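Novice: Quick one: sequence and predicted model below, then my questions.
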Amino acid sequence: MKKKIIIIGGGITGCMAALYIDKKKFDVSIYESKNNLGGVLSDFLHNEDSFLNGVQYLDVNTKWYSEIKKFFKGKLNEFSHNYGSITESENSMLFTNKFAVPAFTNVDLNLLNNTIKKNLNSRISLYPKKIANFLNLYLKKFNISSKKISWDQACLLHIGRVTILDELKKLKKLKMQNKVIDDIYAIEKKNFLNDQTFNAALPNKGYNNFFDDLCKILKKKKIKIFLKSKIKPLWDNGKLFLKKDDKQIFSADHIIWTGNPTNLIKEILNKKIDSFPLKIVQYSANIEKKVENFYAQIFSTNSNFLRFFSYKLNNKSKISVESIYDRNEINIKEKINTLLKNINFNYQLTDEKIFKNLSVRFNIVTKRDEKIFNELKRKALNTNLICGPWNIYSRNDKIIYFKNIIDKL
């Protein structure tokens, strides 16, 4: 009799897990709460128009991409990815098209030996005062305490590394001598990669269309997909059961939980994770200009903007700006035009209509959350529950994590 495997969560991680399980000829099902697969990889729609819902590129250089690419011949746009960053305070603005991290000049470098990875605050304290002060001011707009956030969450906030543009040669030397310097400072990729390009891809018709196609592919492989499924976890004597739509109760040989673990943790541990909510608004517009795929991280202490990206979708040139939501935000077109000027985009919005899309994100992990995740994993040992790597940011690392587990089933 075939092993029965259930996957909770229909994002790209859950879909790839299903494909790996299918290779082992197991019975596999995906349960997704939304009315389509994709998770965070999605588009937002306005009438007949659509825009990417955030900067979500597919990494061409990963093994899982090469495995899924064969199903989408002619439907993916691969490109050499360009990026940059703005580092802006009350008295200065610095743009670079060589880094996507906070960038500084005129900073005295200190040689550091402290290796205590206590929290994000201890990581920031390793920097010279000018950089540390800026990062602490920058984090204030997220309304989170750096003392509560994990050391590794710097990557999720895009401050895993910073750079000093006029000290790159010195940084290169220090990075080879000191592990801490290597961990928290960035230098140009040409110094450590033979291939300096970051190859990425986007679906030509957007992620909604991409996952509609992927759903059909999975079904052809006899992978069962249940959309709009309200799943409640039930823990009974060391075994996980699932209750669907408050009616049907069932289980499986293995249940892989790739989605939000909030209800799972509440059921098994009777605990609640911190889950800092971050309300994001995205401003998007169609523009009359041929664009390349480009994004810029925005590190500003006097603006709500977080990221800018330009791209093509359905043969239309588009720009989008992500921002922390502020109900009192005004003069948005003027602010976007200032941003376009600062990144040398050579375009100004005039009569273009700006479309807004709101979303809430819960992916900032605290030190307390990490302890809860580890407690749940210990509880799940030798049971039918396979926990997700909820403290891992990289999509590629998440997929590899599940593949390694599936290979041993």
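Specialist: Okay, I see it.
Novice: okay, CA-based contacts and neighbour counts for the rest of this
Specialist: OK.
Novice: Setting aside sequence neighbours, what's the nearest residue to the residue positioned nearest the centre of the chain?
Specialist: The residue lying closest to the centre of the chain (C-alpha atoms, centre = their mean) is Tyr393, at 6.2 Å. Nearest non-adjacent residue to Tyr393, counting by C-alpha to C-alpha, 6 or more residues apart in numbering: Leu156, 6.2 Å away.
Novice: Surely that neighbour is in a helix?
Specialist: No. Assignment of Leu156 by DSSP: H, G, I helix; E, B strand; the rest coil gives coil, placing it outside any helix.
Novice: count of residues packed around Glu32?
Specialist: 24 (other C-alpha atoms under 10 Å).
Novice: shouldn't it be in contact with Lys232?
Specialist: No. Glu32 lies out of contact with Lys232 (C-alpha atoms under 8 Å); the separation is 12.0 Å.
Novice: so who does the nearest residue to Ser50 once chain neighbours are set aside touch?
Specialist: In space, and not counting its chain neighbours, Ser50 is closest to Phe44: 5.6 Å by C-alpha to C-alpha, 6+ apart. Listed by C-alpha atoms under 8 Å, 6 or more residues apart in numbering, the contact set of Phe44 reads 50-53, 357.
Novice: and the comparison structure, right after this:
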Amino acid sequence: MSPSKSTNYLIVGGGITGCVSALLLAEQGISVTLCESSSHLGGILRDHVSSGERFFTSCQYLSVNEPWFQLLPSTIRRELAEFEHSYGSVTDFEQHCMTTRSMAMPVFATEKVRLEEFSANLDNATLSSRLSFYPEFVEKNLRSWVRRYGVEPESVSGENAAALQISRVHLANHDAAVTVLKQQPDYDASLALPFKYRHPDQSIQAALPTEGFDAFFELLENYMISRGIQVMKNKPIKLRKNGMKIQFWSRSERMDYFDNLIWACNPNPLLRGLEFPALDNVHGKSETHFYDLDLSEGSVDTCYYQIFSDQTDINRLFTYSVAGKPKLTVECFAGNRDKDQISTEVHILLRKLGHEHTINWQSSTKEKRYIFYSESDKAILSQLAAAQTINNCRILDAGWLDFGRNAKINRIMDQIDQGNETHDALSGDIRMSAAS
């Protein structure tokens, strides 16, 4: 169905989720305004720049096989390098080390973990209760590892395990037995098998911009404008309730009314404007180190490695190239190790993974990671997502509880695909109070 002329959308947030949502709507001939509070698009994907050199701030692949990726025009896709998704992990607790190039999750040796030691039921209420499903050796070490983010496992939802890559663990040399166990839902949700074991003839394709994400978003912005999308930067948005109406404001300027809203960024301002309770804002503390790689020959593989260890503050390594230059991004817990200690540990980990690169430290940053939510946060955001229409404005669920951009974008796409017939029906029949 073609959208009615009155249908318009406001998208708040100029990261990849907001930009892709805008493109999808524009392809349907729908009026779209995208507002970004900063002076540039990109959100968390923006490059880290040090002494004129660009680095990716973390491992942020674009998924080639996702439907939203096909929205990108050939002029932009030409600026992306496509490759087979490659990853691995190092699990090193209590002097028992397992290294793999086929799993990005914790891997444990059979002499330390037995299948009969798993609990009877998986309790996902908190991250602590979820971890208690695992045998004692796994539970206590992963629990201690999570605490190094500065977060207590008892204070956050069990669903946060996905963001930490610990929602499942792999038991070495038990693939056949695990395959049978995974027919049961609790084991399927907690035990991992290598992708190639499950799908020997398949691969996962990914992409990264060859010149960095900043250049990618400049191209994307120009393309969005050419498609009729109104892009407004330096435009923070606030919502205010005025009786039974919602008003859209940017600083002291009142904006036009929009009958559809996609809030594709931090939901706290949206919750405040709609008079919902505040979130707990649980966050982890981390730091990131950026290196140039000196290769004696050949090129660097684009690959990331999860690190689960009581021997180092490092929790992820990411090797890649930007503008033809090999780079390394190292994510760490915020600890007391200086850059020389971190660099020594990077050397050790790279050797374990089969890399003999020379690394040259360039810079580092410290940040808060808002990758956690409490059960209270989950209840509030679930209530917001279920509201659908508030004071005649349809608010789409922007995947605030989903992990990963693909899940967020696909959730938004599903709601857009419902069409304006759904919106028209809801506008006439549903009035849900934000306080109810």
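Specialist: Noted; the coordinates are in hand. Predicted model, so just to flag it, every value in this text is computed and none were measured.
Novice: that older thread, which of the contacts of Phe44 of structure 1 does structure 2 keep?
Specialist: Here is what carries over to structure 2 from the contacts of Phe44 of structure 1, by both residues aligned by TM-score structural alignment, their matches' C-alpha atoms under 8 Å: 50-53.
Novice: ok, now which ones touch the counterpart of Arg147 of structure 2 in structure 1?
Specialist: Aligned by TM-score structural alignment, Arg147 of structure 2 pairs with Lys140 of structure 1. By C-alpha under 8 Å, 6+ apart, no residues touch Lys140 of structure 1.
Novice: Try it again at 10 Å.
Specialist: Going by C-alpha atoms under 10 Å, 6 or more residues apart in numbering, Lys140 of structure 1 touches 146, 301.
Novice: tell me the SS of Gly399 of structure 2?
Specialist: Once three-state DSSP is applied, Gly399 of structure 2 turns out coil.
Novice: Arg254 of structure 2 versus the residue of structure 2 most remote from its centre, what's the distance?
Specialist: Computed with C-alpha atoms, centre = their mean, the residue of structure 2 farthest from its C-alpha average is Gly243, at 36.4 Å. Separation of Gly243 of structure 2 from Arg254 of structure 2 (C-alpha to C-alpha, to the nearest Å): 16 Å.
Novice: before we move on, what about Arg168 of structure 2?
Specialist: Taking C-alpha to C-alpha, one finds Arg168 of structure 2 at 48 Å from Arg254 of structure 2.
Novice: Show me which of these two is the more surrounded one.
Specialist: Arg168 (20 against 14).
Novice: do you know how far that one is from Ser286 of structure 2?
Specialist: With C-alpha to C-alpha as the criterion, Arg168 of structure 2 and Ser286 of structure 2 are 23 Å apart.
Novice: cool, and Glu79 of structure 2?
Specialist: Computed as C-alpha to C-alpha, the Glu79 of structure 2 to Ser286 of structure 2 distance reads 31 Å.
Novice: Which one of these two is surrounded by more residues?
Specialist: Ser286 (21 against 17).
Novice: What lines up with that one in structure 1?
Specialist: Residue pairing (TM-score structural alignment): Ser286 of structure 2 is matched to Ile280 of structure 1.
Novice: I'd assumed Tyr127 was in contact with Asn110 of structure 1.
Specialist: Yes. At 7.7 Å, Asn110 of structure 1 and Tyr127 qualify as touching, with contact defined as C-alpha atoms under 10 Å.
Novice: Can you work out which residues contact both of these two?
Specialist: By C-alpha under 10 Å, 6+ apart, the residues touching both Asn110 of structure 1 and Tyr127 are Ile181.
Novice: out of these two, which sits in the more crowded spot?
Specialist: Set side by side, Asn110 of structure 1 and Tyr127 show more neighbours around Tyr127, with 22 against 11, by other C-alpha under 10 Å.
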